[in-house]
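[1] Provided below for reference: sequence and predicted model.
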Amino acid sequence: MDEMRESTVDRAMAAAQTINALSRVFGEMQAQKLVYYAQAWSLVWDGRPLFSNRIEAWQMGPVVPSLRHALHVIQQAPPAGVFTASEEATLDAVTGYYGAMGGSALGELTHREGPWREVWGDRPRDAQCSDPIPLDAMRRFYTRMALRGEGPRRPMTPTVEASDGAIERIAADTSRRWAKTLAILGS
């Protein structure tokens, strides 16, 4: 079902719209950085990306190119049913932690952190770059932060009754999602 939702809805845009609904976004730079942090913390907490859109290391920090010049769309209501309860909780936690910061402050913060810095390297401040920020670099950096007790707190998601069929689907999805990791750990 996640694959179907991903193909029919731009989940990065839906994340930006959800963040805007939670805490009014005041500019594209702020929206870009909040979406970046939502992706980072989803990787840490859920072990998977929130969206498939590429994040690039631009001069002003991480950017999802598909969200560029889309503030008017970001300010629309988010589509319903795009995210799971866990994903919604991640968006809420990230917005609660970073949402009061403006775009410039968030940009400066991302410049001090490893994933953007590693890709940007020693380029001059006014250089151009569109190199991708690897998801693994984001996962490693923000996992270390979480282990030090830094960053937003992982949200608790409510438990719900599930049918046997739903549990079997979840188990199969989880097995597929973690197959590579489990194979690496087993060798």
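    Good, I have the coordinates.
[2] alpha carbons only for contacts and neighbour counts from here, please
    Fine.
[3] For the host helix or strand of residue 106, name the packing helices and strands.
    If you go by DSSP states H and E, residue 106 is part of helix 103-112. If contacts are counted by 3 or more C-alpha pairs under 8 Å, 6 or more residues apart in numbering; DSSP states H and E, helix 103-112 sits against helix 28-46, strand 61-63.
[4] Heading C-terminal from the helix or strand hosting residue 3, find the next helix or strand.
    Using DSSP H and E, residue 3 falls within helix 2-8. Downstream of helix 2-8, the next assigned helix or strand under DSSP H and E is helix 11-22.
[5] quick one, that following helix and helix 28-46 angle?
    110 degrees (axes from the mean of the first three to the mean of the last three C-alpha atoms, to 10 degrees).
[6] Tell me the buried residues in helix 11-22?
    Neighbour-count burial for helix 11-22 flags 11-21 (criterion: 16 or more other C-alpha atoms under 10 Å).
[7] related to what we said a few turns ago, so which of the helices and strands packed on helix 103-112 gets nearest residue 175?
    Closest to residue 175 of these is helix 28-46 (C-alpha to C-alpha; 13.9 Å).
[8] circling back to that earlier point, after the helix holding residue 106, next one along is what?
    helix 114-120.
[9] who does that following helix touch, helix- and strand-wise?
    Partner elements for helix 114-120 (3+ C-alpha pairs under 8 Å, 6+ apart): strand 56-58, helix 135-147.
[10] want to compare, so here's the second one:
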Amino acid sequence: MAYPVNAIVNTLLDMAKDKHISDMTPMKIQKLIYLAQVWYIKITKEELIDESFYRWTYGPVLPSLYHNLKGYGSYPVTNKLIRMDLQGNIIEDYISDLPKDQKIHALLNEILNVYGNKTASQLSNLTHQEGTAWTEGGGDNESIITRKDMENEKLYK
């Protein structure tokens, strides 16, 4: 079962806080979520996130997450993500959408253990290496990174 990205991000933010990782900028979150999606696909043959990543200048990006976080600029994300209507009313609070799935928590924990100490720029550079889905698909061309691309992704421990 694929989850809304905000549910995964909120869980990741909670876990990063517990690990004293304070530099959870929008770009770093994008890259960590991408890596979580790749690892999850490779481990379970299922998708973790119910959205598609695109090839943007600084690597894989979920456009909805980009728009949700762009107000932070290059500063750390300090609040959990919610969905609001056009009048500013909360439609959904994603905190409760992610069940206490130990497999997902273990995966996110491992993602933070392996990549949490890297900066957003280091993670972006990582996604630009030869053989990654971003480069194999032509780099910064705004195309979708398909599930097949992720299955062939080399960024997996």
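    Good, I have the coordinates. All figures in this text were calculated on a predicted structure; none of them were measured in a lab.
[11] Pick the most buried one from the helices and strands packed on helix 114-120 of structure 1.
    Sort these by mean neighbour count, taking mean count of other C-alpha atoms under 10 Å, and strand 56-58 sits at the top with a mean of 22.
[12] how close does the equivalent of residue 49 of structure 2 over in structure 1 sit to residue 6 of structure 1?
    Alignment note (TM-score structural alignment): residue 49 of structure 2 maps to residue 51 of structure 1. The gap separating residue 51 of structure 1 from residue 6 of structure 1 is 7 Å, by C-alpha to C-alpha, to the nearest Å.
[13] Which residue, other than its chain neighbours, is closest to the equivalent of residue 141 of structure 2 over in structure 1?
    Using TM-score structural alignment as the criterion, residue 141 of structure 2 maps onto residue 129 of structure 1. Nearest non-adjacent residue to residue 129 of structure 1, counting by C-alpha to C-alpha, 6 or more residues apart in numbering: residue 58, 5.3 Å away.
[14] Contacts only, for the one you found.
    120, 128-131 (C-alpha atoms under 8 Å, 6 or more residues apart in numbering).
[15] Pull the number of nearby residues for residue 95 of structure 1.
    Look at residue 95 of structure 1: counted by other C-alpha atoms under 10 Å, it has 25 neighbours.
[16] actually residue 72 of structure 2, sorry about that
    With other C-alpha under 10 Å as criterion, residue 72 of structure 2 counts 12.
[17] circling back: out of the buried residues of helix 11-22 of structure 1, which comes closest to residue 98 of structure 1?
    Distances from residue 98 of structure 1 to the buried residues of helix 11-22 of structure 1, taken by C-alpha to C-alpha, are shortest for residue 19, at 10.5 Å.
[18] Just tell me what that closest one corresponds to in structure 2.
    Matched across to structure 2, residue 19 of structure 1 falls on residue 12, judged by TM-score structural alignment.
[19] surely that match meets residue 110?
    No. Using C-alpha atoms under 8 Å, residue 12 of structure 2 is not in contact with residue 110; the gap is 10.9 Å.
[20] Relative to residue 64 of structure 2, how far out is the residue mapped onto residue 86 of structure 1 from structure 2?
    Using TM-score structural alignment, the equivalent of residue 86 of structure 1 in structure 2 is residue 103. Between residue 103 of structure 2 and residue 64 of structure 2 the distance is 25 Å, computed by C-alpha to C-alpha.
[21] now residue 36 of structure 2
    Relative to residue 64 of structure 2, residue 36 of structure 2 is positioned 17 Å away (C-alpha to C-alpha).
[22] who has more neighbours, these two?
    Between residue 36 of structure 2 and residue 64, counted using other C-alpha under 10 Å, the more crowded position is residue 36 (25 against 13).
[23] list the contacts for the more buried one?
    Contacts of residue 36 of structure 2 by C-alpha under 8 Å, 6+ apart are 48, 107-108, 111.
[24] check contacts around the residue nearest to residue 97 of structure 2 when sequence neighbours are not counted.
    Computed as C-alpha to C-alpha, 6+ apart, the closest residue to residue 97 of structure 2 that is not its neighbour in sequence is residue 7, at 5.9 Å. Contacts were defined as C-alpha under 8 Å, 6+ apart; by that measure residue 7 of structure 2 touches 81, 94-98.
[25] switch to 7 Å and redo it
    By C-alpha atoms under 7 Å, 6 or more residues apart in numbering, the contact list for residue 7 of structure 2 reads 94-95, 97-98.
[26] Cheers, nothing more for now.
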